[in-house]
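Colleague: pasting the sequence and the predicted model now:
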Amino acid sequence: MSITVKDVEHVAALARLELSDREKEQFTEQLNAILKYAGQLEQLNTNDVEPTSHAMPLVNVMREDEVRPSLPIEKVMLNAPDEEDGQIKVPAVLE
């Protein structure tokens, strides 16, 4: 599988990016190099390698949940940019 300039244009359109012709060519070359490298990785024999989710033995440190009183709504609304019917009103983020 290889990436074409048309593929790069499609992804750029989805991301709302405007790319020059040179950038399209550059990204096409870079993405194809990445795919070529991934193809090399597919050739590795991993039969004796134990599956892992992390290369390092990482563990999340969590604290116990505890119920605590929250701020009164009046204090919360003092910091709100705008308020309507007891709710914080923010500008729309979707068209």
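Modeller: Nice, thanks for sending it over.
Colleague: make it CA atoms for all contacts and neighbour counts henceforth
Modeller: Fine.
Colleague: element containing G39, please.
Modeller: helix 21-42 (DSSP states H and E).
Colleague: show residues contacting the very next helix or strand once past that helix.
Modeller: Using DSSP H and E, the helix or strand that directly follows helix 21-42 along the chain is helix 73-78. The contact list for helix 73-78 (Cα atoms under 8 Å, 6 or more residues apart in numbering) reads E83, I88.
Colleague: the structure to be compared is supplied as follows:
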Amino acid sequence: MSEITREQVEHLAGLARIALTPAEIDRLTGELGQIVDSIAKVSEVAGADVPATSHPIPLVNVFRDDVVGETLTQEQALAGAPEHDGTRFKVSAILGEEQ
């Protein structure tokens, strides 16, 4: 088992500016030791002939062709607007701006 000490955990907590209680330090000392051991086991199994992977299944982006379709006319778009000036939507001022 890899030995992670209380002092190392306290040092890391100090670097991260995390206040830990003595009970938390004890718990994290054991947990971090187990994590280091688990990584060591995986490193033993992974040989030079095993490629590094971030996902078990290759990821591919699926894109569709960008096809222009029917769009609304200016009149259709403005038809449902609460307020408009004939060519643009009218909205209330925001963030204290004057109208």
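Modeller: Looks like it came in fine. Here the structure is a predicted model, which is why all the values come from computation and not from measurement.
Colleague: after superposition, what is the TM-score?
Modeller: The TM-score (TM-score structural alignment, normalised by the length of structure 1) is 0.53; 69 aligned residues with a Cα RMSD of 3.1 Å.
Colleague: centre-most residue in structure 1?
Modeller: Compute the mean C-alpha point of structure 1, and by Cα atoms, centre = their mean the closest residue is A15, 12.3 Å away.
Colleague: just the buried positions in the helix holding G39 of structure 1, please.
Modeller: K24, F27, T28, E29, N32 (16 or more other Cα atoms under 10 Å).
Colleague: that one - contacts with which helices or strands?
Modeller: Packing partners of helix 21-42 of structure 1 (3 or more Cα pairs under 8 Å, 6 or more residues apart in numbering; DSSP states H and E): helix 5-14.
Colleague: okay, the helix it packs on sits on what stretch of structure 2?
Modeller: Mapped onto structure 2 using TM-score structural alignment, helix 5-14 of structure 1 spans residues 6-15.
Colleague: buried ones in the matching stretch?
Modeller: R6, V9, E10.
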